[in-house]
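Chemist: pasted the sequence and its predicted model underneath.
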Amino acid sequence: MKRILRTPLGATAAALLLAVLALAVVAPLVWTDRANAIDTAQIMHGSSAAHWLGTDALGRDVFLRVLVATGISVWLALLATGLGVLIGLLLGAAPVVLGRRAGRFVTAVVNIAVAFPGLLLALFFAVVFGVGATGALLAIGLAVAPGFARLTQTLVAKVSGLDYVAAARVAGVGRIRLLFRHILPNVAEPLVVNAAIAAGSALLAFAGLSFLGLGVQPPSYDWGRLLGEGLQAIYLRPAAALGPGAAVVIAGLAFHLFGEALAKGFTRHTPPVRVRRAEPVPAVGATNDDAVLVVEDLRVGFPGVTPVRGVSFSVGKGEAVGIVGESGSGKSLTALAVARLIEHPGRVEARQLTFQGRDLRNGNARRHRHLLGTSLAMVFQDPMTSFNPAMRIGRQLAEVAEQHQGSTRKQAWQRAVDRLRAVRIPDPHRRARQYPHEFSGGMRQRAMIGMGLMGKPALIIADEPTTALDVTVQRQVLRLLASIREDDGAALLLISHDIAIVSQVCDRVLVMYAGRIVEDLPADELYTAARHPYTRALLAAVPDMTTDRDRPLAVIPGRPVDAAQAPPGCAYAPRCPLADKRCIDTAPPLRDGDGRRVACWNADVPVPVGEQA
């Protein structure tokens, strides 16, 4: 606000609006009796020193009546705006609160209403609710609502896709709390701006309805009614019509300018997993008895495309499993499907999907949220979008304990401070009271890990946890994850583009390409026993201290396959130097042998020199 008031536009708009609001409060208290005083000796007089805007048919001073009418004109406009904003918020937030089907219906209704001009809607509702101030109030409020609902829908949809909202869902935060704590505070600025502008439009609409005789009725009066009375004799007493008209313009301009000043100053549901009958695909690694997570034949699809196709793996207690592959290979979608964060219109199908022995494909959704919120920790790629920017770090961590552990607000706060200390954030008491933008990138990432530790996670899913961090901070984050595994026995599913980091941190490596696992092998054998040409090409593309600096860096030729146009055979065949007719025609199965899996017809065949990447 200080920045707004320092600008000429902001200062002028604020002063003008403050004057209008002050007049709306003071004028009815001070001048109502004089404005209503009838003087038959002064009927229909023009402008004079005694009556600046002349008098009306009963000899009442028009200027005083214009001042007194400020109260009812402004307050009715504000009430109508408040009603429209409230209804608009409810309609705009419906997809988040009501779920997909009911939200889709509400969205369709809003889209139909937005197609009609606001004034036309106001006239329609005014006829429906009847003549009078109450009917006009309801009519204008309902006319304002559709535009505000559309804006709210757009803003809410954008924020709902951010990581910190996904993190709140993983933590089991309910829809209502999610809306009011994590979504609406972060879309408040444009809503406030548009509410200020809508107030000016509502004032003009109210004056229009009263001018037409549909609004305020005698003996009450507002600017629209005074304007209608003044127009009856505009050629004889033009000031009687110009006065209320000028008041409407000035007040409307005050609201609109203040909204513009605010705009410049501010410039700074999970679908169920479907069971699909399919041939068994073995998931190797841990046995089902000691596995934290078991995934068999997982498929993630969207209209027209299936980016994850038949993924099977398991993660044992305390085991670290890495997933590597190029962008678009399906790594993150696999993790989101496990955490039940694939939104409509996405669909998830699996022959088996169990976490901590609990089948996530069906059952009580509330129990699943509690299980995932306490036993699964998600560390997202971008730590800046992983936290709600409008909430303090400590409150965001404490929310997990309040939701799932039944802790009091004080206990949850103490637990949050303790978890920040556990992830080695200095001065955790002070840091807990700070906002995300006050943390460095590495501290935000550690705080995100601390959020996962508010419960007792059996599995930590880290999706590119070291992206955009310098190597020193990367090492700190990786050491922190390793110490958590050692101290708490938590399993780790690490997703990364950096195959070197995965080989150092993980026990087992899954290599994904075009939505499938093409190789699964122990991490300590990655550089010596990789069998798939794609895995060997990835390794060859990573420079090391022995790389010849006089030669161009190695690259994998071609481009990754489009998930919407997956070929019938091996997806890597167009880029593979070993591809033959069988590779092009038939997709190789993921064959199991000796605790290792590989999907390649030509596994173990040496790649010609110079063609590894």
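Modeler: That came through fine.
Chemist: going forward, measure contacts between C-alpha atoms and count neighbours the same way
Modeler: OK.
Chemist: nearest spatial neighbour of Thr467, skipping sequence neighbours?
Modeler: Distances taken as C-alpha to C-alpha, 6 or more residues apart in numbering place Gln381 nearest to Thr467, at 6.5 Å, with adjacent residues excluded.
Chemist: do Pro185 as well
Modeler: Ala390 (6.4 Å).
Chemist: assign a three-state SS to that neighbour, would you?
Modeler: Secondary structure state of Ala390, per DSSP: H, G, I helix; E, B strand; the rest coil, is coil.
Chemist: contacting residues for it?
Modeler: 182, 185-186, 435 (C-alpha atoms under 8 Å, 6 or more residues apart in numbering).
Chemist: and the residue nearest to Thr467, how close does it get to Leu29?
Modeler: Distance, Gln381 to Leu29, using C-alpha to C-alpha, to the nearest Å: 60 Å.
Chemist: which one's more surrounded, those two?
Modeler: Of the pair Gln381 and Leu29, Gln381 is the one with more neighbours under other C-alpha atoms under 10 Å, namely 20 against 12.
Chemist: so the more buried one versus Pro457, what's the distance?
Modeler: Distance from Gln381 to Pro457, by C-alpha to C-alpha: 19 Å.
Chemist: what's the answer for Ala390, then?
Modeler: 26 Å.
Chemist: how many residues are close by the closest residue to Pro543 other than its chain neighbours?
Modeler: Excluding the flanking residues, the one nearest Pro543 by C-alpha to C-alpha, 6+ apart is Leu553, at 7.4 Å. By the criterion of other C-alpha under 10 Å, Leu553 has 13 neighbours.
Chemist: one more: Asp580?
Modeler: The burial count for Asp580: 13, using other C-alpha under 10 Å.
Chemist: contacts only, for it.
Modeler: Ala573.
Chemist: tell me which element the most centrally placed residue in the chain is part of?
Modeler: For the chain, the residue sitting closest to the mean C-alpha position, by C-alpha atoms, centre = their mean, is Val159 at 1.6 Å. According to DSSP states H and E, Val159 maps onto helix 133-160.
Chemist: which positions within stretch 494-508 qualify as buried?
Modeler: 494-503, 505-508 (16 or more other C-alpha atoms under 10 Å).
Chemist: who touches the host helix or strand of Ser483?
Modeler: Using DSSP H and E, Ser483 sits within helix 471-488. Defining contact as C-alpha under 8 Å, 6+ apart, one finds that helix 471-488 is touched by 318, 423, 442, 445-446, 456, 465-466, 490-492, 505.
Chemist: presented hereafter is structure B, for comparison with structure A:
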Amino acid sequence: MSVASTLKAVVRTPLGLTSLALVILLVLVALLGPLIWGAQAQRIDPTAAFRSPSGAHLLGTDALGRDVLARVMVATRLSLGLAMAAVLIGVVTGTVLGTAPAVLPRWAGRILSTFVNIAVAFPGLLLALFFAVIFGVGTIGSVLAIGFAMAPGFARLTQTLSAAISGRDFIAAARVAGVSRFRVLIRHVLPNIGEPLIVNATISAGGALLAFAGLSFLGLGVQVPAYDWGRLLGEGLNRIYLNPAAALGPATAVVIAGLAFNLLGETAAAALGGRNARRPRRLPQTALSGAPGHAQVVNDDMVLLVDDLRVSFPAANGWVTPVRGVSFSISRGEAIGVVGESGSGKSLTALAAAQLIERPGHVDAARLEFCGTPLLDTPERTLRPLLGTSLAMVFQDPMTSFNPTRRIGPQLAEAAAEHQGLGRTASMARAIERLKAVRVPAAERRARQFPHEFSGGMRQRAMIAMGLMNHPRLIIADEPTTALDVTVQRQVLQLLASVRRDTEAAILLISHDIAVVAQTCDRVLVMYAGRIVEDLPASRLNESARHPYTRALLDVVPELDTDRDTPLRMIPGRPPAPGAFPAGCAFADRCPLASALCREQDPALTDAGDGHRVACWHPVDGDLPVAAVPAITTAVPVPDFEPQEAVR
């Protein structure tokens, strides 16, 4: 939502319009007050001291005969200026403290986060008084005191907002592209948390006004001859029984200004909350083959080698391991499909290979190598050039894979600028070239558009183009056709096939649709409960699948000539939760062939000949057709409406 859109949303409500009008009025008084009432506020008349309210002096006069109302108007500039300065200090300091853990070493980030958590526990006014003692009495000391007292709150807010943004796919895409942490922070995280920070800064301005009034009232803030509303309030209270209006004027100004900023911020926050019903030059070859500080490629054919991969996360009762003992390899130009129900560990396996598992998650493997480089033992700084140029990631939802605040072209160009040393013009030209390569029409115009201006299919094409900005040797496509209609699905899959053919890049395709994988890949890995239960050539999937789970996946795929009066089929039951894997085969409770052995011992993935591996104590005879396998599916009635979509 742009600033103009936010303002329109604010003025649509009476409360928002009123608060905005009050803020504008306060700003005008702050700018024009000294010019209009400055002389009257400074005119000393001892004969008119301590006058009560009258037509000449609406709020009376002070001890020197100066008009109190004029002094309240003139004090608006200093009161608002000091509050804005304190808010600026608080926002900047809090943003730095909140984002620093993302770029500092982990131990330093933890220390800083602990310091922020301790500071947030203290009341803001108490912190302000503490800092006021440190920085001393006076205007500068009070500005620093209130600003630093506000910083912990903004630091906590920044940490929370950054954590929400850091989980988005476009952040992972930037990291896969090898973008440094600092650049990710500046270019991707901060622009997406700017709006809520500004809204909270507006709300905090009201609190800063009250804090300044309190410090000046106590004599710790503005000192004579300067004066703000707090100092005028203190002077008025000294003779409140003789002239209550002298204290009522500055008190009313503080209340109105505080309410105006708070209500404006709250209205803007409501508006923002309702926005939705929610580098062509290649790297020198030496850079990837032995130059200091870069990963070394030792095998031109083996792109990815995974041996006994395990991904674990801490839980209340220990560690949960949703991926346990996965082993496979991908060679140059090879396409491997990974299928299985949700929660089987497909995406976690891909994220581990792309080094995108964040702490406290833990990745362990006997061997995990990309282009001959061990991923678990090589420092991140050394891996970045290799992963940024040779690994591409196409995520499931292209809308969340792009930074919504930046145009498509610059997002694509960032990878080329980071790794190929191209300038701004050359990297943009490369981005347009890649958009044309994935058949995005009017690429020059499209590169200047935002992600929301692209259709779902075009966003997915642009995501593939981002992966091709460098020269990837492996493309990991995680559900790239989800939520796309069948025509666009076919186009995306054809595009991946053409990219594979033209660049000899290996492809790891993750999908729920076993039929799609069978048609587009060379090999199929069937995962269940964090393990590979079958690995076989895609060309022999329908005839040679031997694991009952693989047969069940094939059985539930509807055919085009399926009788609509026949209920669709499904696999009964659910996969076990990652923290509740059984002692034996995880599929035993859903398998009609299961025996006591299946429930006691987990079968190993063993060689079945001709590049076929299966993990089952009672594998099905590969020569039997799917229909001859004992039934393990349950019928599901077909809803009586048109059109009927195929159920995966």
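Modeler: Yep, it's here. Since we're looking at a predicted model, the values are computed, not measured.
Chemist: give me the buried stretch members for the biggest helix by length in the first structure, please.
Modeler: Criterion DSSP state H: the longest helix present in the first structure is helix 62-92. Residues 62-92 are the ones in helix 62-92 of the first structure that count as buried (16+ other C-alpha under 10 Å).
Chemist: need the counterpart of Val133 of the second structure in the first structure.
Modeler: Mapped onto the first structure by TM-score structural alignment, Val133 of the second structure lines up with Val127.
Chemist: picking up where we left off before, report the buried members of the contacts of Ala390 of the first structure.
Modeler: 182, 186, 435.
Chemist: for those, give me TSV that also has secondary structure and distance to Val311 of the first structure.
Modeler: Formatted as TSV, these follow (DSSP: H, G, I helix; E, B strand; the rest coil; distance: C-alpha to C-alpha, whole Å):
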residue	secondary structure	distance to Val311 of the first structure
His182	helix	33
Asn186	helix	36
Tyr435	coil	39
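Chemist: helix/strand/coil for the residue nearest to Thr467 of the first structure?
Modeler: Going by three-state DSSP: Gln381 of the first structure is coil.
Chemist: aligned counterpart of it in the second structure, please.
Modeler: Per TM-score structural alignment, Gln381 of the first structure is aligned with Gln396.
Chemist: what of Ala491 of the first structure?
Modeler: Checking TM-score structural alignment: Ala491 of the first structure goes with Ala506.
Chemist: separation between its match and Asp169 of the second structure?
Modeler: 22 Å.
Chemist: mind checking which of the two has more residues around it?
Modeler: Comparing Ala506 of the second structure with Asp169 by other C-alpha under 10 Å, the one with more neighbours is Ala506, at 26 against 21.
Chemist: residues touching the more buried one, list them.
Modeler: 303, 330-335, 473-475, 500.
Chemist: next: Pro383 of the first structure.
Modeler: Taking C-alpha under 8 Å, 6+ apart, one finds 441, 444-445, 448 in contact with Pro383 of the first structure.
Chemist: kindly report the same for Ala398 of the first structure.
Modeler: 409, 412-413, 415-416, 454.
Chemist: tell me the contacts of Thr334 of the first structure?
Modeler: Thr334 of the first structure touches 298, 300, 308, counting by C-alpha under 8 Å, 6+ apart.
Chemist: circling back to that earlier point, so which bit of the second structure is the longest helix of the first structure matched to?
Modeler: The aligned range for helix 62-92 of the first structure is 68-98, by TM-score structural alignment.
Chemist: go on, stretch 181-199 of the first structure?
Modeler: So stretch 181-199 of the first structure sits over residues 187-205 in the second structure, by TM-score structural alignment.
Chemist: list the buried residues in the matching stretch.
Modeler: So, applying 16+ other C-alpha under 10 Å, buried residues of stretch 187-205 of the second structure: 187-190, 192-193, 195-197, 199-205.
Chemist: who touches the residue nearest to the centre of the first structure in this structure?
Modeler: Applying C-alpha under 8 Å, 6+ apart, the residues near Val159 of the first structure are 165, 183, 186-187.
Chemist: next one: the residue nearest to Pro543 of the first structure from Leu231 of the first structure, what distance?
Modeler: The value you get for Leu553 of the first structure to Leu231 of the first structure, if C-alpha to C-alpha is used, is 82 Å.
Chemist: sorry, back to before: among the buried residues of stretch 494-508 of the first structure, which two are most distant?
Modeler: Across those, the longest distance by C-alpha to C-alpha is 16.6 Å; it joins His497 and Asp507.
Chemist: what does Arg415 of the first structure correspond to in the second structure?
Modeler: In the second structure, Arg415 of the first structure lands on Arg430 (TM-score structural alignment).
Chemist: name the helix or strand for that match, please.
Modeler: Residue-wise, Arg430 of the second structure maps onto helix 424-437 under DSSP H and E.
Chemist: go on, His368 of the first structure?
Modeler: helix 365-375.
Chemist: likewise for Gln217 of the first structure?
Modeler: Counting by DSSP H and E, Gln217 of the first structure is part of no helix or strand.
Chemist: coming back round to it: ok, now how distant is the match of Val133 of the second structure from Leu214 of the first structure?
Modeler: 8 Å.
Chemist: of the two, who's got more company?
Modeler: Between Val127 of the first structure and Leu214, counting by other C-alpha under 10 Å, Leu214 is the more crowded of the two (21 against 13).
Chemist: mind checking how far Ala163 of the second structure is from Gly98 of the second structure?
Modeler: 10 Å.
Chemist: and Ala483 of the second structure, by the same measure?
Modeler: Distance from Ala483 of the second structure to Gly98 of the second structure, by C-alpha to C-alpha: 36 Å.
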